[in-house]
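> Fold the following, please.
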Amino acid sequence: MTDTIWHPDLAQFPGPKYLALTRALREAIREGVLLPGVQLPTVRDLAWRLSVTPGTVSRAYQMATQEGLLAATVGRGTFVAAAEPRLGPTQALFVDREPQAAPGLLDLRSPQLPDVGQMPLFAEALRRVAGQVGADWRDYPTQREETALREAVRDWLGDRVLGPVTPDDIALTHGGQSGIGLVMFCCLRGDRPVVLTEELAYPGFRHAARLARAEVVGVELDQHGIRPDALEACCRKHLPQVLCVTTEAQNPTAVRMPEERRAEIVAIARRHELQIIEDDCYTVAESTLPSMRALAPERTWYVGSLSKTVSAALRFGYILCPTGRGEAGRLTAQHAFFALGRPVSDLCLDLFRSGQAVEIRSRVQSAFADRLKAIVNGLGAHDLVWQPGLPFVWLRLPVGWRTSSFTRTAEAEGVLLRSADEYALVHGRSPNAVRLAIAGQVPRARLEAAVDRLSRLLVSPPSELPV
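Take a look at the predicted model:
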């Protein structure tokens, strides 16, 4: 069926707008206003009609999908679900590839790796790999063949403070999200385990937890990251098994957790027997702070990938397992997919050994640094949080602006941003802020012009804001 014209009155439902919209969906379906098979408006279209953020609509659609009221089909849209139950996930996973923006819009919702000459280097590496194809490409890959690649990963991470690491501590994965999911499968037990995340966090944490049938609970943040008192309270109340945390580059707030706070979190994790997933996929260019893996090697699973520094298309990631748990991590990976496919593993090994992976990473970080300078120069007078080497910044909005109004007005000015509520849990708090990612594939002059438009909006909110 075609897209239905549905325009609910959210004023009749008290509370946050995403909950009001969820209730409106539930009521419309129950009363037969929305029939099974009816296609709902797109997230952006309904957000525009209701004068709310796309994140508000996305959260409502997600809640209704989890309840079985809606069904999301990649490439087709969101529909009122049929009566029979759905099996498996019911919504496409958030990834860093957004729907195509309208012509003329600058998309700052997700980072884009700059073109620093990766493609010729990849082609050169593929030619070298092609010359080494043998009979072992005919059979199933095995983890025994990954030993040299695990050694290369250890060397790749040599600039991080990770504590003692051996190749036996490492498990290889199909990207960072795959690594997070594998740790969940390895660590979670029982019918309804609990996973803790930061109250604003990368959505992939909660997707992986829910796929493992876990309940997700958010822990409050402050200017240094997770609050120890809030973590202690959550541990006492919920008896969690896993804590997901980003220490170097909290996504989306760009906060780096100081060493003292890391030590406090580790002490609480030990007291409550928590396993820690330390996500370092959005890694900073340089760090001398000890990682959670260095501070608590007996319980920290350090996850990283090449997606943000070399290529997201390779789908290559790694887990530094807790000391003595490397075999457990690799066995979990083996049960999931045997081992990495030979084309990916051989190509990545060549990129590491030739030094081209390091060369690409350096070029990418330099290009990101140049564009980050443009953003900081243009918005530095505002409440901006950023770090050298990160491909995104966190902008707290001034009095006079609401997140929904600012994102809509910015879009009208030709700039797409990601609102804070897209990182909040369903019942979590959402601050008045937005994340700006670096568009690495656009000319710097165009980025500067967009930042200038945003700066003018921040200091001069319109007298009549949409509500």
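
> Only C-alpha atoms from now on, for both contacts and neighbour counts.
OK.

> where exactly do the helices run in the stretch 51-200 of the chain?
For the stretch 51-200 of the chain, helices defined by DSSP state H, counting those that start in this stretch occupy the ranges 54-66, 118-130, 147-156, 176-187.

> Please give the structure of this sequence too, so both can be compared:
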Amino acid sequence: MFEDFTFTAGDVPIYRQIADRIANEIGEGRLAIGDRLPPQRDIARMARVNLTTVTRAFADLQQRGLVESRPGRGSIIADPSINASFKSSPVDEQGFIDLSVNRPATSGYLEALAVLMPQLADDRRYAALQDFHAPEGPAFAREALSSWISPISCVEDPSQLIVTNGAQHGLACVLGALVRPGDCVLADAITYQGIGALCRSLDLSLKPVAMDRDGMLPDAFEAACAAHNPSAVFLVPTLHNPTTITLSAERRTQLAAIARKHGLLIIEDDVYRPLKDSAPPSFIATDPDITLYIGGLSKSVAPGLRLGAVIAPRPMVSDIAAMLRINCWSTSPLNALIATKMIEDGLVARVIAGQRTEFHQRQAIVREVLSGFDVMTDDASTHFWLQLPDPWNGNAFTRAASQVGVGVLSGEVFAVGRDSIAHAVRVNVGAARSREDLRHALEALREILTSGRRLFDTMI
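Prediction:
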């Protein structure tokens, strides 16, 4: 990368030119998330500069969130979704509209919480909030969550449910308890970015499986099982993140049969399902002995309510609970009681109904404004997947969108391996403060698409 690099004279210091060169390689997709950079001494030798200059370049890259250091692994390309600085508001003081993260489309949760909070002290379970609880979670929360999920899971026994600090925490506990370091996990070639970060942190090998517009391809799944001898497969079967695909009943049956044939566990991330009016039966309902079901309230109610659930076959519950106890002892009983009351009082159902209605309205705006472009979406989805025309790639489009005041998330973040990188971006429709803000942001994105990359490359 640096042996033939010529530094330019002028106001840009050499360390910044080195940092910009690496940033450009990342932006063009030639360096992918998790790639390890050469040691700083080697870069200094190749670039014919002193080590201090390279150290300053790496510090600059770390400040930008592009590179991170790992003990024993040197410097690697960072996952931007993990290092993102999430804003507390979808619109900042400069008018930047951040559609890169999921936020509630309505204020329904806050309104429900305002009604609920004055009632908590009178609840019979209130006194238990100051005590320790079992790692599986308070019994009242397990019962409430089990009752809420049972129409989807067909599992009515609360003893099979573990309460977690959100779905990501549940996924971490499942992987940490049931998959050994060095084992292989399969996933869609394009999938939820959190699984990649978790696998890297747990020293698991995440391998991609080819997919089409209907989801994971059974033939590719069969081939990956034979090639990699995996321990588990990770699936987001309903309103897939980021593509919004919902697997058909036939595709689910095919994938489950292959997983059973090869002795795989199915990790079913189903956090978006409550927003979908109807969907085929879940894996936990049809194949409960090999499925770990992960649900939660963050996507359908509010991310600020950090409460998720894992439903597991009985023999696996104690191992998952032990992993939870090791990393956080137990979940917050206050959050658990808030969620329990909201479920019991019908507030969760009311909030979700409001979210669903709003998402339908916002997705109609998406279809109107971006008509003619390759948009994958669903009326109930929190987001959509915009496949970019040539010569755009995800990182370049993300930078161009930022220049016009709109935040989106590059498709590179969701790629499992370099060969899986899609020229696409994920855009969250709920993140806009209003439908008018969403329309404004989408019109800005349409302008980028119609103007072409060459114009915006001159601006960046």
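
> ok so, going back, distance to residue 8 of structure 1 and mean neighbour count added to the helices of the stretch 51-200 of structure 1, as JSON lines?
Putting the helices of the stretch 51-200 of structure 1 into JSON lines (distance: least, Cα to Cα, whole Å; neighbours: other Cα atoms under 10 Å) gives the following:
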{"stretch": "helix 54-66", "distance to residue 8 of structure 1": "12", "mean neighbour count": "22"}
{"stretch": "helix 118-130", "distance to residue 8 of structure 1": "48", "mean neighbour count": "15"}
{"stretch": "helix 147-156", "distance to residue 8 of structure 1": "52", "mean neighbour count": "18"}
{"stretch": "helix 176-187", "distance to residue 8 of structure 1": "36", "mean neighbour count": "22"}
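
> Out of these, which gets nearest to residue 324 of structure 1?
Proximity of the helices of the stretch 51-200 of structure 1 to residue 324 of structure 1 was assessed by Cα to Cα; the nearest stretch is helix 176-187, lying at 13.8 Å.

> re earlier: will you turn the helices of the stretch 51-200 of structure 1 into a markdown table that also has distance to residue 40 of structure 1?
What follows is the helices of the stretch 51-200 of structure 1, written out as a markdown table (distance: least, Cα to Cα, whole Å):
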| stretch | distance to residue 40 of structure 1 |
| --- | --- |
| helix 54-66 | 10 |
| helix 118-130 | 40 |
| helix 147-156 | 45 |
| helix 176-187 | 29 |
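
> With respect to residue 449 of structure 1, which of these lies nearest?
Closest among the helices of the stretch 51-200 of structure 1, using Cα to Cα: helix 54-66, at 24.1 Å.

> which other residues reach that closest one?
With Cα atoms under 8 Å, 6 or more residues apart in numbering as the test, helix 54-66 of structure 1 has contacts from 17-19, 21-22, 25-26, 43-44, 46-47, 70-72, 90-91, 419, 421-422, 426.

> Keep only those of the residues you listed that are in helices.
Counting by DSSP state H, those place 17, 18, 19, 21, 22, 25, 26, 43, 44, 46, 47 in helices.

> what's the counterpart of residue 278 of structure 1 in structure 2?
Mapped onto structure 2 by TM-score structural alignment, residue 278 of structure 1 lines up with residue 268.

> who touches its match in this structure?
Here residue 268 of structure 2 is in contact with 234, 235, 236, 237, 283, 284, 291, 292, 293, 294 (Cα under 8 Å, 6+ apart).

> Quick check: it is in a helix.
No. Read with DSSP: H, G, I helix; E, B strand; the rest coil, residue 268 of structure 2 is strand and lies in no helix.

> since we're on the aligned residue in structure 1 for residue 161 of structure 2, how many residues are nearby?
In structure 1, the residue paired with residue 161 of structure 2 is residue 170, using TM-score structural alignment. Applying other Cα atoms under 10 Å, we find 28 residues neighbouring residue 170 of structure 1.

> same thing with the one 4 residues further on?
Here the neighbour count serves as a burial measure; for residue 174 of structure 1 (other Cα under 10 Å) it reads 19.

> again with residue 75 of structure 2
So residue 75 of structure 2, with other Cα under 10 Å, has 20 neighbours.

> mind checking how far it is from residue 200 of structure 2?
Separation of residue 75 of structure 2 from residue 200 of structure 2 (Cα to Cα, to the nearest Å): 14 Å.

> For ChimeraX, write a command that selects the buried ones of the ones in helices among the contacts of helix 54-66 of structure 1.
Selecting the buried subset of those in ChimeraX, with 16 or more other Cα atoms under 10 Å as the burial test, is done by:
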select :17,18,19,21,22,25,26,43,46,47
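
> Closest to residue 339 of structure 1 out of the ones in helices among the contacts of helix 54-66 of structure 1?
Closest to residue 339 of structure 1, out of all of those and judged by Cα to Cα, is residue 43, at 37.5 Å.

> Now for that closest one: which residues touch it?
Counted by Cα under 8 Å, 6+ apart, residue 43 of structure 1 has contacts 54, 57, 58.

> Would you mind finding the match for the first one in structure 2?
Yep, that's residue 54 of structure 1 we're talking about. Mapped onto structure 2 by TM-score structural alignment, residue 54 of structure 1 lines up with nothing.

> contacting residues for the corresponding residue of structure 2 for residue 224 of structure 1?
Here residue 224 of structure 1 is matched to residue 214 in structure 2, going by TM-score structural alignment. With contact set as Cα under 8 Å, 6+ apart, residue 214 of structure 2 has these partners: 245, 246, 247, 248.

> give me the number of residues near residue 188 of structure 2?
Neighbours of residue 188 of structure 2 using other Cα under 10 Å come to 26.

> how near is it to residue 211 of structure 2?
6 Å.

> Same check on residue 235 of structure 2?
12 Å.

> I appreciate the help and will end here.
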